[in-house]
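> sequence? don't have it. structure:
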C-alpha cells in the first residue's frame, strides 16, 4: 500500500501527526504559536513546518496533492468557557482563511481527498447551530460528502474528553459501506448532533453521511497507570493544603474519599476545582473521580489545572498533575519531548487532540475510504 500524505493545519505539537503514525507522510504543517511550533520541530523536525498566521499561507507553499487535510482549528470562541463569538471570533474565526486555502487547492485541481475538522462539541450549539451549519455549507459547496461524529478519548485513555470530528470526503470518491450507517448511532451521534443535523437544509442533508466505526475495545489503561514512577513535576502539597482541598468537597465527593480510604488500597484520583451554585450563591468546590481524569484544558487559571490525589495506607496526598502525566492522558508516548516550562507543556497538551482518537478515526474511516478500489453507490 502506498504511503498516504497529509497537510496538518493548526498543528500544535503534532498530535494529529502522532495519531496518524507510520504509513502517513506530512507534506506541510502550520501553526501560529511559536512555542507550540518549537515542540513540533523538536519532535518531528522543522522541514515541513511553517510558523505564522494561516491567513498568510499561499497554495504554492503546499507541495503535492494531499490525501488528507487535518485541521484542529482553535476552539476558544466555541467552548463553554469562551466568549460566545463563535466562528466570527478572532481565534475560531481563523477557520475561514484556512478554508480559503482549501478552495484555492480545489481551483488548482489539487483538492484534498479527505478533510477532518476537529473541535469542541460546543461547535454544535454555537449561535444556535448557525456556526455548524456554516461549516457544513462551506464543505458541501466545495464538493464533499460529509458527516460528523463525537469521539470521547475515554475509549482509549483515562480522560473524559469528547470532541467533534467533522469528516469530509471528495464527492468523486466511493464510500465503503462498512464505515457508514443508514441512520444515526447513539454512541457516535449524540442527541445534540442529531438535532442540529436535522435543521440543515435538504441540499446539505443529502450530502450527509452517518460515519459509524466499530465500537472500540475497552481501554486497559487506568488513571493510576499514568502516574509517574519518578516524579518530575510539581511537588506534593503540604498536609494543610491537602486538608483545605478536602474541605472544599461536597458531602458526595468527600464520601468517595472516605470509601477509598476504607479499602486500604493504593488509589489515585483526579481533582478539579469548579464553581457551583449552592443555595443561591457561588461556591468553589473540589470534585474527584477515581476512574477518569476530567478534560484537560489550557492553564488559563489555577482552577483549570488538574490535581492528583493519592490515597495509600490511610494517608491522603495531593499535587498538581505533572506535564508528563498530562501527555500520557493525551496518548502521547513517553519519548515525546515536552517543553521544559510546566505551563508551556500543560498548554501544549491541554490544547491538543487525543492521539489514539486520531489513530482510531484514521484506521476505521480515513484509510478504508482512501484504500477503496471497488465502486460503491452512496445513498443520499
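That came through, no problem. What you see is a predicted model; the values in this text were computed from it and never measured. Residues are numbered from 1 along each chain as shown.
> rest of the way, CA atoms for contacts and neighbours
Fine.
> show me what the helix or strand harbouring residue 163 is packed up against.
Residue 163 is located in strand 162-170, with elements delineated by DSSP states H and E. Counting contacts by 3 or more CA pairs under 8 Å, 6 or more residues apart in numbering; DSSP states H and E, strand 162-170 is packed against strand 114-119, strand 144-152.
> now those in JSON lines, with mean neighbour count and distance to residue 14?
Shown next, in JSON lines, are the helices and strands packed on strand 162-170 (neighbours: other CA atoms under 10 Å; distance: least, CA to CA, whole Å):
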{"stretch": "strand 114-119", "mean neighbour count": "23", "distance to residue 14": "14"}
{"stretch": "strand 144-152", "mean neighbour count": "23", "distance to residue 14": "19"}
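> looking at the ones you listed, which is closest to residue 343?
Closest to residue 343 of the helices and strands packed on strand 162-170 is strand 114-119 (CA to CA; 21.9 Å).
> the structure to be compared is supplied as follows:
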C-alpha cells in the first residue's frame, strides 16, 4: 500500500473517497454544496481538513497540492456554440471556452493549476451520448489534448459487485504516460442477489431502529406501501402496458437483481419494490438496505431523514467498483 493524498470534489456522502481510502489514500480537501450530504459525510469522516461548499467561486490556488483528484461531477449541458466567435475576438479558447459555465470547467481549471499525478471522474452512462456525443468529446479533448493527460474511460456495471444494474462512466487520467489497462480490472466471479443486502427478519441481525424493530428485527411497517399507493402504481403500470410502453414498477424478490436506485426513490419506491408474498403489499427498501445496495459498510452512519438518505444513496457510487478501480490505478499514481 502506497500513501498518497487526494481531494474529493462534488463529494456527496463520500463513496468515491471510501474507495481510495481503501488503497492507502488520505483525503486532504473536500467540496460538497448540499448541507444534508455534508451532514452525512462529516458524521462518517469527521475531518480536520478544509471542507468547503460550492467549488465554483473557490480559487484553485487555495486548494492544497495533491496526488489524485476525485470528482463525481454533475453532468450539465455543454455549449460549444460561439467558440469560433470568441476565437475571432481573441478571447479564451480551449477548455476555458468550451466548458465555461459547466461544473466540468471547475474540474479542468483545478487540474490545470495543480497538475495532480492522476484523477478519477465519475458520471452517468448517458454522458457518453449526451448532445450526440459532443459533450463527451469536449471532456476527453480537454483532458487529453488541452491538459495533456493519459486518459482512459470505461462504462462499468455495478451489478458485478452488488445486486443492482447500475452503469456509470469512469474516466481516469495520469499526468505521465502509463501502461494502465482496463483489461486488468478485477471483477468478482460470483454475482450477488438481493438476499445479500435485505434484512433477514429472523433475529440473526440486531434491530436498527427506525429501520428494523423487535426481537426478530422485522422491517418497520412504515416501509410497506399503503393500499392507495400500491393500487395507483398497479393502475399506472397497466395504463402504460396497454399503450405498449415499458413504464411501471420493479417488483423483485430476494433472488433477483434490482434496477438502478435513483435519487427519486423517496417519492414512491417504484423502481425497486420488495415482494412480501402473494396478496401482500410490497415494501420499499430501508435506507440501510440502500446503503448495502451501493456497497457501503454496515457501520456507515445515516444521520438524516429517510427522504434525504434515499436521495443520497441514489446519487452515490457503488463503493466496491471505485475500490476496484482505485486498486487498478494505484501502481500508476
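Okay, I see it. A quick note: this is a predicted structure, and the numbers were derived from the prediction, not measured.
> can you lay out the helices and strands packed on strand 162-170 of structure 1 as CSV showing distance to residue 300 of structure 1?
Below are these laid out as CSV (distance: least, CA to CA, whole Å):
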stretch, distance to residue 300 of structure 1
strand 114-119, 18
strand 144-152, 23
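> of all those strands, which lies closest to residue 297 of structure 1?
strand 114-119 (13.1 Å).
> beyond that closest one, next helix or strand please.
helix 130-141.
> gap between the longest helix anywhere in structure 2 and the chain center?
Scanning structure 2 for the longest helix, with DSSP state H as the assignment, gives helix 227-242. Here helix 227-242 of structure 2 is found 30 Å from its chain centre; the criterion is CA atoms, centre = their mean, to the nearest Å.
> ok so, going back, average offset between the strand holding residue 163 of structure 1 and structure 2?
Relative to the matching residues in structure 2, strand 162-170 of structure 1 has an average distance of 0.7 Å after the fit, by mean CA distance after the TM-score superposition for structure 1.
> quick check: that strand aligns to which part of structure 2?
Here strand 162-170 of structure 1 aligns to structure 2 at residues 167-175, judged by TM-score structural alignment.
> contacts for that stretch next, please.
115-125, 127-128, 143, 148-158, 332-333 (CA atoms under 8 Å, 6 or more residues apart in numbering).
> and with 7 Å instead?
116-125, 149-158 (CA atoms under 7 Å, 6 or more residues apart in numbering).
> what does stretch 343-359 of structure 1 give?
12-13, 15-16, 18-20, 36, 151, 153, 156, 296-299, 323, 326-327, 330-332, 338-339.
> of those, buried ones?
By neighbour count, with 16 or more other CA atoms under 10 Å, the contacts of stretch 343-359 of structure 1 hold 12-13, 15-16, 18-20, 36, 151, 153, 156, 296-299, 323, 326-327, 330-332, 338-339 as buried.
> now do the SS call for the residue nearest to residue 241 of structure 2 when sequence neighbours are not counted.
Beyond its immediate neighbours in the sequence, the residue positioned closest to residue 241 of structure 2 (CA to CA, 6 or more residues apart in numbering) is residue 247, lying 7.3 Å away. Judged by DSSP: H, G, I helix; E, B strand; the rest coil, the three-state class of residue 247 of structure 2 is coil.
> am I right that residue 247 of structure 2 is in contact with residue 238?
No - between residue 247 of structure 2 and residue 238 there is no contact under CA atoms under 7 Å: 8.9 Å.
> now for the two: what residues contact both?
By CA under 7 Å, 6+ apart, no residue touches both residue 247 of structure 2 and residue 238.
> and the helix or strand following the longest helix of structure 2, what does it pack onto?
As assigned by DSSP H and E, the chain's next helix or strand after helix 227-242 of structure 2 is strand 251-252. If you count contacts as 3 or more CA pairs under 7 Å, 6 or more residues apart in numbering; DSSP states H and E, strand 251-252 of structure 2 packs onto strand 273-274.
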